[in-house]
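1. Okay, predicted coordinates and the sequence, questions at the end:
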Amino acid sequence: MPILFLILKIFGWIALVILSWLIIVHPITKLVRRLTHLPDPTFIVCFINNPIRRKIHPPEKFIDHVDIHEGMKVMEMGPGTGFYTFEAARRAGLSGHVYAVDIKPAVIAILNRKIERAAAKNITTEVASAYEIPLPSENIDRVCMVHVLPEIPDKQKALGEIRRVLKKEGSLTLAEGLIDPDYRLRKTEIGWCRDAGFELVESHGSSFFYVLTFKVSQEDLMTKSYIS
């Protein structure tokens, strides 16, 4: 009986946290984001990096879709405090590298401390805007973003920068979940990416959490080759 009571108590606390997020934090964050067009505050980013999320959406599952191989260069845009970063780095290996780019210095400071504690040698952090990514052109094999693209006001400018740093055979993987205040429908994100010269190659998941993988469209590659 005490064990059953403890289990029920744990589930009760989990339910309370989820309800608090949906009823209080989610609407307030959504309203502030719509009015200010600013990124999520640091406390929200830290809040979502928790064991419950890790259980519901294991980072390994999303990184499977990113398709990272040993030796690859990966850019994670909006890594937060590293929920997916370390798994990406593990798969890239010491011969590969992960560039974690975030506009919020406070978030990068937290991630830097985690990197130092983990003694991770193949992760580099950058405080930078999605409009001015501090990486060379055609240098990255994989770009991944989770709950990030809808937060960016000028999506075409950001996607243009991502296209610039991607190798011709590289890919962009996006994920969105219904719990995010800036959630957009799958067809909306596909439209944004197509307008920026990407073509959809894979689509997984449901309306609650979906993953999309894109490559630069052949038409766009031909246009760039013709211009150059």
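-> Great, that's in hand. Numbers count the residues shown, from 1 in each chain.

2. alpha carbons only for contacts and neighbour counts from here, please
-> Will do.

3. What strand or helix carries R91?
-> In the assignment (DSSP states H and E), R91 maps to helix 85-92.

4. Can you tell me which helices and strands that helix packs against?
-> Contact here means 3 or more C-alpha pairs under 8 Å, 6 or more residues apart in numbering; DSSP states H and E; on that basis helix 85-92 packs against helix 59-66, strand 73-77, strand 97-102.

5. what about versus this one:
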Amino acid sequence: MTDNKKLKPQTDFAFKLMTWLYRAYDRIHNTKQDLKKIPLEEVTTVVDYGCGPGRYTLPVAKLVGIKGKVFAVDIHPLAIKTIKEKAAQESLTNIEAILVDSYDTGIQDSSVDLVLLIDTLPLIKDYNQLFQEIHRILKQKGYIFIEHGRTKLSRTREIVERTGLFYVIECKGHQVLAVSKAKR
């Protein structure tokens, strides 16, 4: 069980700056290419953990379609507000935005096919709590896709493997793909 200490979000200014930087980055980087690397073929329920301004949330919601569901989870109120506004603008009804103040998402046990951790690891204070929560919500043999951002690929792999909860099945470029081990 996770210790639910309250976590502090970054400042509003830092969130707005991050959003602006992502917009600039996305002008030269094709996010849709990254989506091709994510195993979405048989996925219906996705969690974008640390969703930020929704760079991946919205495209994934379109890919899983109306039969799918995307949970956009973040600690920052502006992230949740941004996701809700963008989803409404694009008439996406399969997104549920969840504001958290701990690693606990409140999502039902073993109900998720895939968790995305896109450029989130550098902001995490307690990897064990994070990965315990991800393992709890993932279905048996559910996937976790990590875009490690500023964390070295070897360090990302080490973090995931050290939990003992996942098998790393691929490390390539800036991404790590892992599958959940059996639940106890």
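-> Great, that's in hand. Since this is a predicted model, take the numbers as computed values, not measurements.

6. out of the helices and strands packed on helix 85-92 of structure 1, nearest to A175 of structure 1?
-> In this view, the helices and strands packed on helix 85-92 of structure 1 are compared for proximity to A175 of structure 1 by C-alpha to C-alpha, and helix 59-66 is the closest at 8.0 Å.

7. That closest one aligns to what range in structure 2?
-> Residue correspondence for helix 59-66 of structure 1 in structure 2, counting by TM-score structural alignment: residues 31-38.

8. Residues contacting the matching stretch, please?
-> With C-alpha atoms under 8 Å, 6 or more residues apart in numbering as the contact definition, stretch 31-38 of structure 2 has outside contacts at 55-56, 59-60, 145.

9. Which part of structure 2 matches stretch 148-166 of structure 1?
-> Using TM-score structural alignment, the match for stretch 148-166 of structure 1 in structure 2 runs over residues 120-138.

10. The helix holding R91 of structure 1 aligns to what range in structure 2?
-> Applying TM-score structural alignment, one finds that helix 85-92 of structure 1 aligns to the residue range 57-64 of structure 2.

11. can you list contacts of that stretch?
-> Counting by C-alpha under 8 Å, 6+ apart, 32, 35, 40, 43-45, 48, 51, 68-70, 72, 83, 86-87, 92, 94-95 sit against stretch 57-64 of structure 2.

12. In ChimeraX, how would I select the buried members of those?
-> Selecting only the buried entries of those in ChimeraX, with 16 or more other C-alpha atoms under 10 Å as the criterion:
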select :40,43,44,45,48,51,68,69,70,72,83,86,87,92,94,95
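
13. related to what we said a few turns ago, using CSV, lay out the contacts of stretch 31-38 of structure 2 together with neighbour count and distance to H76 of structure 2.
-> Rendered in CSV, the data for those read as follows (neighbours: other C-alpha atoms under 10 Å; distance: C-alpha to C-alpha, whole Å):
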residue, neighbour count, distance to H76 of structure 2
R55, 17, 15
Y56, 18, 16
P59, 14, 20
V60, 23, 20
F145, 21, 21
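
14. Take these and write them to CSV, including distance to T163 of structure 2.
-> Converted to CSV, the contacts of stretch 31-38 of structure 2 look like this (distance: C-alpha to C-alpha, whole Å):
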residue, distance to T163 of structure 2
R55, 27
Y56, 25
P59, 30
V60, 27
F145, 15
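
15. which one's the longest helix in structure 1?
-> Taking residue count as the measure and DSSP state H as the definition, the longest helix of structure 1 comes out as helix 2-20.

16. Remind me what it packs against, helices and strands.
-> Using 3+ C-alpha pairs under 8 Å, 6+ apart, no helix or strand is in contact with helix 2-20 of structure 1.

17. Mean deviation, the match of helix 85-92 of structure 1 versus structure 1?
-> Stretch 57-64 of structure 2: mean distance to aligned residues in structure 1 after superposition is 0.9 Å, counting by mean C-alpha distance after the TM-score superposition for structure 1.

18. and that stretch, how far from the chain's centre?
-> With C-alpha atoms, centre = their mean, to the nearest Å as the basis, the distance from the averaged C-alpha position of stretch 57-64 of structure 2 to the chain average is 13 Å.

19. So which residues of structure 2 form helices?
-> Applying DSSP H to structure 2 gives helices spanning 12-28, 31-36, 57-64, 77-89, 127-137, 153-163.

20. for these, which one sits closest to G173 of structure 2?
-> Each of those has some distance to G173 of structure 2 by C-alpha to C-alpha; the shortest is helix 153-163, at 7.9 Å.

21. The closest one to helix 127-137, inter-axis angle?
-> 70 degrees (axes from the mean of the first three to the mean of the last three C-alpha atoms, to 10 degrees).

22. that older thread, now render the helices and strands packed on helix 85-92 of structure 1 as a markdown table, adding distance to M145 of structure 1.
-> Conversion of the helices and strands packed on helix 85-92 of structure 1 to a markdown table gives the following (distance: least, C-alpha to C-alpha, whole Å):
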| stretch | distance to M145 of structure 1 |
| --- | --- |
| helix 59-66 | 10 |
| strand 73-77 | 5 |
| strand 97-102 | 10 |
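
23. closest to I133 of structure 1 out of the ones you listed?
-> Taking C-alpha to C-alpha as the criterion, strand 97-102 is the member of those that comes nearest to I133 of structure 1, at 7.8 Å.
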